[in-house]
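In: turn this into a model:
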Amino acid sequence: MIGKLAVVVLFVIGFGIGVVLYLINISIYMLSKAVELFLYILIASIGIVVAYEAKSIKEVMAGIDLSVRLVIATILGSILGGILTALILHSDVIVYLAIALGMGWYTFTGSYLATIDSYLGLLGFTANMFREIATILLYPILSKKYPIEAISIGGATTMDTTLPIIARFTNTSVTIIAFIHGLILTLLIPIIIPAIMATNPKTFIPSNR
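Out: Below is the predicted model of the structure:
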């Protein structure tokens, strides 16, 4: 419980510091690069530990099987979320499907949708960034009862930014599933979003813009 609370508290503190630095206009470019480097090192370390602790190839193959099923569930859940959001906001289903199917990859989703419209780019970036934040905050809590199912919240981020959180609160088997799940989604998203937007060339911009 202490570990889970620590993750939330540290995130909130870091977020607060980031807001203050932004308000006083202090660049954090070097810090962001250092964090990126540390993240890569951490992911590599997790890979070494997972490979060392994996009991057998059979365990890895079982992880692949579960990951594929989880990917399907994540995509279906994202589709449902996109449709419900569009209905609630009385807006274009295609647009919100594309945003929801960004599945946490906010840099790609935001950048791609921005080529169509800057407002859509902002929506895509923000919605998917919050999905990553939600994973960081909620996974430590949900992992106790739903370690595998809760991976879906992270979407594509489970292969990189949220993988350390998942590894911290679960075990080798779940970490393998999370990484493969995120990897598959990362490969699919650049195909899915353009395909969806291509079905709606006259993109409708929400009326409450």
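In: C-alpha only now, for contacts and for neighbours.
Out: Noted.
In: against residue 185, how distant is residue 85?
Out: Remark: distance between residue 85 and residue 185 (CA to CA, to the nearest Å) = 21 Å.
In: who's more crowded, the two?
Out: Under the criterion of other CA atoms under 10 Å, the comparison of residue 85 against residue 185 puts residue 185 first, with 27 against 17.
In: for the comparison step, fold the sequence that follows:
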Amino acid sequence: KMELRALAFLTSGILVGYSGLAERALVISDKIISWLLLFLFFFIGADMACKGSLGELLRLKGKEIFLPFASLLGGAAGALLAGWVVGASLPLAAASGVGSGYYSITTVLLKEMAGPTSATIGFLANLMRECLVIVAAPLLVRLFGKHGTVGIAGATAMDVALPFITRSAGREIAFLSFASGVVVSVLVPVMVPLSYRLVERIFGV
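Out: From the prediction side, this is the model:
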């Protein structure tokens, strides 16, 4: 699975870094990452257009429209609270929380803004969020309801977490889960750097 591959590459990078073999490669890594990020944005847009994902958003109505925004704000607020309790960097906490399980984008953006350590924290936080929904979807539905579970899933509600949500919450939630995940996925690349800079400016950290 993609999650296992990501963890394997992360572990490999750590081992190579400790060996001292990666020092020269790291000099050009920032430029490579910047270009890869731009290509990633391009292919995300192309993929959504090809699958008709953006058209699905027009079917959202009433209070459903606010669910993806509640998901983003709830993720940021919860992460800020957790960051404050444990004494972690508040900008990093907010950015990781608003990443909404979209660990690939969140990791690259945090690497650009705050360095590899912050990127690793963001990656693990969002990977754990995705795994939480996969493993504990039935419990989440009982505790927070169908809509709450979709909100917790964040960006993963449109793909990885979708079958687990529908299995626990019923097929009738499938469309809302997918549409909410699409909106969150579109907003994450904007919200991660925005939340980081905003919290950094507000708290002066």
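In: what's the TM-score once they're superposed?
Out: The TM-score (TM-score structural alignment, normalised by the length of the second structure) is 0.64; 154 aligned residues with a CA RMSD of 3.2 Å.
In: aligned partner of residue 69 of the first structure in the second structure?
Out: When the second structure is aligned by TM-score structural alignment, the residue opposite residue 69 of the first structure is residue 66.
In: gap between its match and residue 115 of the second structure?
Out: Per CA to CA, residue 66 of the second structure is found 33 Å from residue 115 of the second structure.
In: skipping its backbone neighbours, what lies nearest the residue nearest the centre of the second structure in space?
Out: Closest residue to the average C-alpha location of the second structure: residue 102 at 2.6 Å, with CA atoms, centre = their mean. Leaving aside its chain neighbours, residue 102 of the second structure sits nearest to residue 155 (5.9 Å; criterion: CA to CA, 6 or more residues apart in numbering).
In: in the first structure, what residue spans correspond to helices?
Out: Assigned by DSSP state H, the helices in the first structure fall at 2-23, 29-53, 57-89, 93-100, 106-114, 118-142, 151-154, 163-169, 172-198.
In: single out the most deeply packed of the ones you listed.
Out: Counting by mean count of other CA atoms under 10 Å, helix 151-154 has the highest mean neighbour count of these, with a mean of 27.
In: tell me roughly how far that helix lies from the second structure on average.
Out: In the superposition against the second structure, helix 151-154 of the first structure averages 1.2 Å from its aligned positions (mean CA distance after the TM-score superposition for the first structure).
In: over to stretch 78-89 of the first structure?
Out: Mean deviation for stretch 78-89 of the first structure: 1.6 Å (mean CA distance after the TM-score superposition for the first structure).
In: so that stretch aligns onto which residues of the second structure?
Out: Taken onto the second structure by TM-score structural alignment, stretch 78-89 of the first structure occupies residues 75-86 there.
In: give me the distance from that stretch to the chain's centre.
Out: Relative to its chain's centre, stretch 75-86 of the second structure lies at 15 Å (CA atoms, centre = their mean, to the nearest Å).
In: ok, now stretch 198-205 of the second structure?
Out: With CA atoms, centre = their mean, you get 21 Å for stretch 198-205 of the second structure.
In: and the helix or strand hosting residue 55 of the second structure, what does it pack onto?
Out: Taking DSSP states H and E as the criterion, residue 55 of the second structure maps to helix 53-56. Here helix 53-56 of the second structure touches helix 174-203, going by 3 or more CA pairs under 8 Å, 6 or more residues apart in numbering; DSSP states H and E.
In: and the helix it packs on, what does it pack onto?
Out: Taking 3+ CA pairs under 8 Å, 6+ apart as the contact cut, helix 174-203 of the second structure packs with helix 53-56, helix 67-86, helix 90-98, helix 103-114, helix 116-153, helix 162-169.
In: for residue 13 of the second structure, which of those helices is the nearest?
Out: helix 116-153 (10.9 Å; CA to CA).
In: the closest one vs helix 174-203, what angle?
Out: If you take axes from the mean of the first three to the mean of the last three CA atoms, to 10 degrees, helix 116-153 of the second structure sits at 140 degrees to helix 174-203.
In: quick one: what's aligned to residue 112 of the second structure in the first structure?
Out: Superposed on the first structure with TM-score structural alignment, residue 112 of the second structure falls opposite residue 115.
In: need the contact list for the residue nearest to its match when sequence neighbours are not counted.
Out: Nearest non-adjacent residue to residue 115 of the first structure, counting by CA to CA, 6+ apart: residue 121, 7.5 Å away. Residue 121 of the first structure sits next to 109, 110, 111, 112, 113, 114, 115 when contact means CA atoms under 8 Å, 6 or more residues apart in numbering.
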